[in-house]
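Participant: Show me the folded form of this:
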Amino acid sequence: MGWTRGHVLGHGSSATVSTATTATGETFAVKSVVVSKSETLQREQQFLSILSSPYVVSYTGCDITKENKKMIYNLLMEYMPGGTVIDVIQARNYGSLNELEIANYTRQIIQGLEYIHSFGIVHCDIKGANILVNKNGVKIADFGCAKWANEDVPFRGTPMFMAPEVARGESQGFKADIWALGCVIIEMAIGNSPWSNVNSPISVLYKIGFSGESPDIPDGFSPKAKDFIKKCLIQDPEARWSATALLKHPFLEQFDHDQDQNFLTCSPTSILDQDVWGSIQQSALVGSDYNQETCTSNSLRQRVEQLAGNPEKGKFRSGAEKEIDWMTIRSSCNGAVTGGDEWW
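Facilitator: Take a look at the predicted model:
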């Protein structure tokens, strides 16, 4: 498929997202990185290429082009003109979404998670910056951190949205995505991170993993909304509700289909008309290569410092600074290509 690169939508640590158009005028988004650093982008392509859901950003294809004497790996995706949920929030004078909007967005995210999980895929980085918006609602994007549920790979994601079991280095399964969703609901309600009173990655991971605390639920929520969030933020992942169970929760069932459509057509849409997909944020991706054995408080400190990125005690595995130990993915697009830098 021939296409022409358009204006830049955003930059990551090594990749660029741009608009692109075909000869027939079709517009889509293209995420691009030099081939030598494309392993993570190829990993994302692997997951997106097998998914097809109205609640997941659509995969269009991939190719390799030569630009400015460099070989560029391109991942072609659906263009979402509304930007991210964070963009929508920031466009509001009051900096948050109301409960009706949150309920509808949450239902679509949950439907996307149920679909993704049915394939045995864990997203691993659910957050407002990875939920994209168009006139019909929201879709899950950015599978650069995704993994197979039974895959033994380093833990990854954004510390503020990590589940307790991930922060402790125990497991990262489907229920970790559910915890992150609970954090996203709070993010949509307050217009800020769910742990806004904690600043450093080390402090966040200690608090999440070992304090037994959960993010504060805003007082303005209805009882049904508060109960829904509590089901997402149960400390024990075995007791935490699944995506399928959450879809039957009264918080989501209180709105019928007609009300859904009314919300989608009548809610403020100024953000959707401004083509503002430009506030792509760098995720604080981390990897964990420590084992799962029971340990002393000293070794716990060392593990969390390693996960969070203490430059003296462990390696900070951020794509912006260090190479990440992603497994090699052999792409179906023009042969096998490997690399190391994380896109985001």
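
Participant: all contacts plus neighbour counts: C-alpha atoms, from now on.
Facilitator: OK.

Participant: and T106, how many residues sit next to it?
Facilitator: 22 (other C-alpha atoms under 10 Å).

Participant: ok, L76 - how many residues close by?
Facilitator: For L76, the count of nearby residues is 22 (other C-alpha under 10 Å).

Participant: Checking my notes, it in a helix, right?
Facilitator: No: looking at L76 with DSSP: H, G, I helix; E, B strand; the rest coil, it is strand, so not inside a helix.

Participant: wait, doesn't it sit right on A29?
Facilitator: Yes: using C-alpha atoms under 8 Å, L76 is in contact with A29, at 5.9 Å.

Participant: to compare against the first, here's another:
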Amino acid sequence: MERYKAINEVGEGTFGTVWRAINKQTGETVAIKKLKREYHTWEECINTREVKSLRRMTHPNIVKLKEVIKENNTLYFVFEYMECNLYQLMKDRARLFSEAEIRNWCFQVLKGLAYIHQQGYFHRDLKPENLLVSKDAIKIADFGLARENDSQPPFTEYVSTRWYRAPEVLLKSPTYSSAVDMWAMGAIMAELFTLRPLFPGSSEADEMYKICSVIGTPTESEWADGVKLASVIINYELPQMKGVHLSALVPTASEEAINLMTLLCSWDPSKRPTALEALQHPFFRSCFHKIPPSPRFKTKNCNLPKMAAGKQEHPPPPARI
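Facilitator: Below is the predicted model of the structure:
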């Protein structure tokens, strides 16, 4: 760590703090994450979830882990430095982003997600704070909660900031999959259009209420597993609500954007598109030439039935928790 000079703290999370620093030898600016818990052996260090996952991943839309340092039982991760995160870009912004900007960011994030899922992992903590931006590039960061697809259940209950948590996690399903990342992606995409969270619940029960108020209460035919989870696993009665068409809440989004967000925020995880399928949605038509061909992919029918667009008053964006 003597090779680095800390400049200022840029973030703090559940597992550690992040500092902007300079490599004294090269002059390069880096981000250094200092973990809170102690590590007594090198084997402990290299077996942390974040190191195990990031060691296997090299992709332009995933933040690069440059070095792992253990010093006096403290573990440090040295990452490439990014200027800010997506939440910081949104929070003080007076003007909405253009759809072209949103398309570019979402396309890059989905490419990163497709790679992560192909490597056998899912992120589990996708949210604006974990999407880092520098100039025109956006990269996925913080793999502290990442899991391998073949991990044995039961999984951890607390996954991701509440506003981006998939319904199957809120209903305490003992198993879930990479589809939780796709739900989060739908919520983030809507937030980019409006600069306010789509499902700003103040508790887990309120989060379910907010989701039902937007997309409507699931029926047995729509998501039998979820209805069963609510009644059997947590003895929770789903609020009966009709929901609204997303175009009423995200009025500046194109029909194709609304369609993709609707698919991503499907109650049933099996009905959400994969990251690779989402990349080939008509919303990204102008980006199609940038996607490597996938012989396994079949284009989904994206013609969803129209719903009546009812009016809904938007409260001011709530404070983040």
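
Participant: Quick TM-score on the pair, please.
Facilitator: Once superposed, chain against chain, the TM-score is 0.71 (TM-score structural alignment, normalised by the length of structure 2); 254 aligned residues with a C-alpha RMSD of 2.8 Å.

Participant: residue in structure 2 matching K248 of structure 1?
Facilitator: In structure 2, K248 of structure 1 lines up with Q280, judged by TM-score structural alignment.

Participant: which position in structure 1 aligns with S177 of structure 2?
Facilitator: Aligned partner of S177 of structure 2 by TM-score structural alignment: G173.

Participant: Please name the residues that touch N74 of structure 1.
Facilitator: The contact partners of N74 of structure 1, taken as C-alpha atoms under 8 Å, 6 or more residues apart in numbering, are 30-33, 62-65.

Participant: Now do the biggest helix by length in structure 1: everything it contacts.
Facilitator: Ranked by residue count under DSSP state H, the longest helix found in structure 1 is helix 99-118. Residues outside helix 99-118 of structure 1 that contact it (C-alpha under 8 Å, 6+ apart): 51, 53-56, 122-123, 131, 137-140, 174, 177, 181, 185, 188-189, 221, 243-244, 246-247, 251-252, 260, 263, 267.

Participant: Just the ones of the residues you listed in helices?
Facilitator: Per DSSP H, the contacts of helix 99-118 of structure 1 map to helices at 174, 177, 181, 185, 188-189, 243-244, 246, 251-252, 260, 263.

Participant: Now check A103 of structure 1 against structure 2: what is it aligned to?
Facilitator: In structure 2, A103 of structure 1 lands on R103 (TM-score structural alignment).

Participant: mind checking which helix or strand W223 of structure 2 is in?
Facilitator: helix 220-228 (DSSP states H and E).

Participant: Against which helices or strands is that helix packed?
Facilitator: Using 3 or more C-alpha pairs under 8 Å, 6 or more residues apart in numbering; DSSP states H and E as the contact test, no helix or strand touches helix 220-228 of structure 2.

Participant: hang on, the earlier thing: just the buried ones from the contacts of helix 99-118 of structure 1?
Facilitator: 54-56, 122-123, 131, 137-140, 174, 177, 181, 185, 188-189, 243, 246-247, 251-252, 260, 263 (16 or more other C-alpha atoms under 10 Å).

Participant: re earlier: okay, now the match of K248 of structure 1: neighbour count?
Facilitator: Neighbours of Q280 of structure 2 using other C-alpha under 10 Å come to 20.

Participant: Excluding chain neighbours, what is closest to it?
Facilitator: F288 (6.7 Å; C-alpha to C-alpha, 6 or more residues apart in numbering).

Participant: try H281 of structure 2
Facilitator: Nearest to H281 of structure 2 is L260, by C-alpha to C-alpha, 6+ apart, at 7.1 Å.

Participant: when you align them, which residue in structure 1 goes with S266 of structure 2?
Facilitator: In structure 1, S266 of structure 2 lands on I234 (TM-score structural alignment).

Participant: Could you pull out the helices in the stretch 201-321 of structure 2 for me?
Facilitator: Under the criterion DSSP state H, counting those that start in this stretch, the stretch 201-321 of structure 2 contains helices at 204-215, 220-228, 246-249, 255-264, 275-279.
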